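Chemist: my questions concern the predicted model and sequence given below.
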Amino acid sequence: MTQPPQHQPYGQHQPYGQHQPYGQQPGWSQPGYPGPPPGGPHPGYPMPSRPRPTRGPLPMTLGIIGGVLLLGAVVLFVLAVTVFRSTVPLGVLDSDGGPGADALISGDPPLMAEAQLEAGESYMLYVVRPTGASAPGLSETPEVVSPSGERGSMRWAEISSTATQGGSSAVGVNSYSAEESGLHEFSISGFTDPALDGSGEAFVVLAPGGDFAGLASGVFGVLGAVFGGIALGTIGLGLLIAGIVVGVVRRRRRREQEGGTGPGGLLGQGPRPAW
């Protein structure tokens, strides 16, 4: 006779030690299993997050680029000062009102003197009088003899050039552009007011400068160097500060990762169990 299936009474389970065969254990992948608890397999210990990188060449790279730009700004500022000094007649007179460091020829006219000139450079002849007095003109246009023996004359000044220092004022009256390098001989006549000749109240100075092209290039050169230096300095200082800030932040983050930030003492761990 066929026996009806017998079911195990409620509350009676398999003896201890008897388990289901391998592969039939209830698990997350079997139907009906609700899955892992919310928050992961270990709710009390969340998975540690991947730490952000705390090393790399970024701070040093920013610092190097910023330093190079700052150095370039300093070079441009020095260049601006140099061009400014060569453009503005600062060396025509000294602090006492006498001939300055740029004076190639100086003296009371009429006179004849030699000066070492460079080919392609321009030079200006100044008449110097006490500040407030009118500058007299020369009775004749100064003549020049080049190293090859060619005779020529100075021309009227292309630009207005003045210098005041030490109680004296210098006014440019004539200019000359050298076509060859070497000693040039200048023949300078007396003043239009003969009473000033040899009186010591007025004298002449020959100094570099005097052409419009040189003045224009000098002005634009100074402006370009100044604004370029400001731009490079601003960018360089910003990059240098950014490099320092990034380095400090990374160092602080690295210390936190190495020493731990949580109560448990390890990065990413929650509080230790209270046993």
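Modeler: Good, I have the coordinates. Given the structure is predicted, the values throughout are model-derived calculations rather than measurements.

Chemist: only C-alpha atoms for contact and neighbour calcs from this point on.
Modeler: Will do.

Chemist: the helix ranked longest in the chain packs against which elements?
Modeler: Assignment by DSSP state H gives helix 212-259 as the longest helix of the chain. Packing contacts for helix 212-259, counted by 3 or more CA pairs under 8 Å, 6 or more residues apart in numbering; DSSP states H and E, involve helix 58-87.

Chemist: tell me the buried residues in the helix it packs on?
Modeler: Judged by neighbour count (16 or more other CA atoms under 10 Å), helix 58-87 contains these buried residues: 59, 62-67, 69-74, 76-77, 79-80, 83-84, 86-87.

Chemist: how about the contacts made by residue 223?
Modeler: By CA atoms under 8 Å, 6 or more residues apart in numbering, the residues touching residue 223 are residue 80.

Chemist: can you give me the strands in the stretch 51-200 of the chain?
Modeler: In the stretch 51-200 of the chain, the strands defined using DSSP state E, counting those that start in this stretch lie at 105-107, 111-117, 122-130, 143-145, 151-153, 155-156, 162-165, 168-177, 182-188.

Chemist: the longest helix of the chain vs strand 122-130, what angle?
Modeler: Put simply, helix 212-259 runs at 100 degrees to strand 122-130, going by axes from the mean of the first three to the mean of the last three CA atoms, to 10 degrees.

Chemist: residue 251: neighbour count?
Modeler: 14 (other CA atoms under 10 Å).

Chemist: try residue 254
Modeler: 17.

Chemist: what about versus this one:
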Amino acid sequence: MIGSAAGTWRVTVSALAILLAAACAPGDGREMRGASPTDTAGVLTDDGARSTAGAAGHVSLAPVEGAPKVHASEMDGQVTDLANYDLSYPQISGTSFDSAVNGALEAVVAAAYTGFRASVLEEEGSEMGASSLRGTGKVLHVDGRLLSVVFDVTTEWDDAASLQQDVATLLVDLSTGRVLEPAELFVAGSPWLDQVAALARADLSAQLGEDMLFTEGLVADAANFRHLAVTASGLVLRFDAYQVAPGVAGTPWVDLPWSAVASLVDRTGPAGHLVS
């Protein structure tokens, strides 16, 4: 998996220097490009959390007063003649913590790239066919307080003989520039994990069928719900491939309205202003 090869998908600001240094190997064909910031609140935004990596049709979020400007950057190139990558991710401007936030966003795709590169070089000289890494970071929510991004990455190995899907999320408190853990959205000591786990299981059972679920991946443990994102209307829960269902299910997701967890959200916390 990309996540294990790179160390972790869930990055913190303190890990940025290591991840970015590892990603920037000289002479590996990596190229980074960025557009000028837009004048609206959101780009690189999909019209739903349910698209896959590389999907077309990015749309802009409606401008939100106090929100930073968001623009797209891209990391692409070749590791070898038979291995290429193309990763797009958002960057922001207009906050007091642009550097920290942008570093955290870039570090997620840098980790994916680092894992891909290591795997490719390990197989160099073998008879493995062409491989590619494709990924997109999508802004699901941005305002003056909170940024939520979902990253979907697809790796095709050996002339598409093997397909790997990975997901990551990033929540950032824009008032401090700090990467958040999901628990920080909720009242300390509240049973938010129990509630979210029960709701997620019910939703996935309806989507996939109870007999399809891997219930150990839905136990009320923070590690099972680390891929948590937010929108203006609620929570988005993403799950790793094979975590909650067979591989045919890909990387499943669950949408929960704020009303389902309103009593558990910290009203003074990063997402409190989103709960009516």
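Modeler: Received the coordinates, thanks. Predicted model, so just to flag it, every value in this text is computed and none were measured.

Chemist: work out the TM-score between the chains.
Modeler: Once superposed, the chains reach a TM-score of 0.18 (TM-score structural alignment, normalised by the length of structure 1), with 81 aligned residues with a CA RMSD of 5.9 Å.

Chemist: distance of residue 65 of structure 1 from residue 155 of structure 1?
Modeler: Applying CA to CA, to the nearest Å, the value for residue 65 of structure 1 to residue 155 of structure 1 is 51 Å.

Chemist: how about residue 252 of structure 1?
Modeler: Counting by CA to CA, the separation of residue 252 of structure 1 from residue 155 of structure 1 is 72 Å.

Chemist: can you give me the strands in the stretch 1-150 of structure 2?
Modeler: 31-34, 69-80, 83-93, 131-142, 146-157.

Chemist: would you mind finding the most buried of those strands?
Modeler: When the strands of the stretch 1-150 of structure 2 are scored by mean count of other CA atoms under 10 Å, the highest mean neighbour count falls to strand 131-142 (a mean of 25).

Chemist: for that strand, packing partners?
Modeler: Under the contact rule (3+ CA pairs under 8 Å, 6+ apart), strand 131-142 of structure 2 is packed against strand 83-93, helix 98-123, strand 146-157, strand 228-231.

Chemist: and the first one, what does it pack against?
Modeler: In terms of contact count using 3+ CA pairs under 8 Å, 6+ apart, strand 83-93 of structure 2 is assigned the packing partners strand 69-80, helix 98-123, strand 131-142.

Chemist: can you tell which of those is closest to residue 201 of structure 2?
Modeler: Proximity to residue 201 of structure 2 (CA to CA) singles out strand 131-142 among these, at 22.6 Å.

Chemist: between the closest one and strand 69-80, how many degrees?
Modeler: Using the same axes, to 10 degrees, strand 131-142 of structure 2 lies at 170 degrees relative to strand 69-80.

Chemist: just the angle between the longest helix of structure 1 and helix 58-87, please?
Modeler: Using the same axes, to 10 degrees: helix 212-259 of structure 1 against helix 58-87 is 160 degrees.

Chemist: re earlier: can I get the helices and strands packed on strand 83-93 of structure 2 in a markdown table with distance to residue 196 of structure 2?
Modeler: Converted to a markdown table, these look like this (distance: least, CA to CA, whole Å):
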| stretch | distance to residue 196 of structure 2 |
| --- | --- |
| strand 69-80 | 30 |
| helix 98-123 | 25 |
| strand 131-142 | 19 |
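
Chemist: looking at those, which is nearest to residue 168 of structure 2?
Modeler: Nearest of those to residue 168 of structure 2, taken as CA to CA: helix 98-123 at 7.7 Å.

Chemist: can you lay out the strands of the stretch 1-150 of structure 2 as CSV showing distance to residue 104 of structure 2?
Modeler: Output for the strands of the stretch 1-150 of structure 2, formatted as CSV (distance: least, CA to CA, whole Å):
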stretch, distance to residue 104 of structure 2
strand 31-34, 16
strand 69-80, 13
strand 83-93, 10
strand 131-142, 12
strand 146-157, 11
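
Chemist: and those strands: which comes nearest residue 118 of structure 2?
Modeler: Using CA to CA, those put strand 69-80 closest to residue 118 of structure 2, at 9.5 Å.

Chemist: now for the closest one, which elements pack on it?
Modeler: Using 3+ CA pairs under 8 Å, 6+ apart, strand 69-80 of structure 2 sits against strand 31-34, strand 83-93, helix 98-123.
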